[in-house]
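K.L.:
generate a structure from the sequence data that follows.
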Amino acid sequence: MGARVGEREQVGRETESEWGKSVSGESGVGEESMNEEGRERERRAVCKAFESDLVSIESNDENLLIDGYLQTKHPHDNDKVAADYWIGGNDIESEGNFKWIGSEQPFTFTYWMSGQPDPAEQDCVEIRGVSNFRWHDETCTHQHRFICEKP
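P.N.:
All right, here's what the predicted structure looks like:
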């Protein structure tokens, strides 16, 4: 999926959002009952409402577009502490075999931070601000912003 800067935008945040509610609160699903796959489905549903899906970063060029946007949005180190974003990759089906949820294709490009992915039971992929926006596998139930992409 080729990407242009104008086709990517952040459309949701699972904690406080521009709409003033948490995404899980809008769907009527309780925080405690949400498992990893449920949380991932919920993020996708928000993207789908905007005729998009969680972003797949399949090349260095695409990664540079997103990295540039995030570096501009969070220019100071203290801004990056809370600057974690979910992207559309996971290894929920098979530990260590990451794929993009939209295309079901395995990763051909990665931008992992040092030591990642680790062997822990962490199935979703986030862009982590404190690692200068490198990728990190994390438990899918954490609440972060997420990035959607229009086809």
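
K.L.:
can we go C-alpha only for contacts and neighbour counts from here?
P.N.:
Will do.

K.L.:
for the most centrally placed residue in the chain, which residues are in contact?
P.N.:
Centroid-nearest residue in the chain: W86, 1.6 Å away (criterion: CA atoms, centre = their mean). By CA atoms under 8 Å, 6 or more residues apart in numbering, W86 lies in contact with L54, C124, V125, E126, I127, H144, R145, F146, I147.

K.L.:
another sequence for comparison is provided below:
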Amino acid sequence: MAPWHLVVALLALPCLINAKSCRPPFIRVGNDCIYVNRDTKKNWEQSRTLCKAYGGDLAVPSNLQTLATFLKETSDWNALFWLGASDIDKEGDWRWVDGSMNRPDWWVEGEPTGLTEREDCINMELEYSTLLHDTDCDILIHCVCQEIQYL
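P.N.:
Below you'll find the model as predicted:
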């Protein structure tokens, strides 16, 4: 009979093989590998360029509440963060950078407002909610990057 620690290790092996690790500077948050840029504030396009330089893109969270909880626990209470969705290509057609459509239930009530023609980018404002707002793409705020996972 095999020693108990060898049996436990063999049973855990499939979990270890299937677990995705994150490349630095990304860390695991729920099912996603993210990096939160808290060093400099940038506009949406500059933030996207920064994320790409790290091997990612602006975040397309698999679970918005998991990301929001992490950000609230590790950030200032009134922080703002760019995420990876916009309607830059077609007004009113909100898409994530991976091409998927934005979930309507992730918007703050009354959003998107499109109060100005520049409110084409999505951010999360921790002070008011853990949901999404449309915002002028040129404002300077922090961003959340997500590692691009290659299979």
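
K.L.:
how about JSON lines for the contacts of W86 of the first structure, with neighbour count added?
P.N.:
Putting the contacts of W86 of the first structure into JSON lines (neighbours: other CA atoms under 10 Å) gives the following:
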{"residue": "L54", "neighbour count": "27"}
{"residue": "C124", "neighbour count": "24"}
{"residue": "V125", "neighbour count": "24"}
{"residue": "E126", "neighbour count": "27"}
{"residue": "I127", "neighbour count": "28"}
{"residue": "H144", "neighbour count": "20"}
{"residue": "R145", "neighbour count": "22"}
{"residue": "F146", "neighbour count": "24"}
{"residue": "I147", "neighbour count": "26"}
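
K.L.:
show me what I127 of the first structure lines up with in the second structure.
P.N.:
Using TM-score structural alignment, the partner of I127 of the first structure in the second structure is M124.

K.L.:
follow-up on the earlier one: tell me which of the contacts of W86 of the first structure fall in strands.
P.N.:
Among the contacts of W86 of the first structure, the members found in strands (DSSP state E) are L54, C124, V125, E126, I127, R145, F146, I147.

K.L.:
nearest to V81 of the first structure among the residues you listed?
P.N.:
For these, the closest approach to V81 of the first structure (CA to CA) belongs to I127, at 11.7 Å.

K.L.:
mind listing what K150 of the first structure touches?
P.N.:
Counted by CA under 8 Å, 6+ apart, K150 of the first structure has contacts E7, R8, E51, S52, D53.
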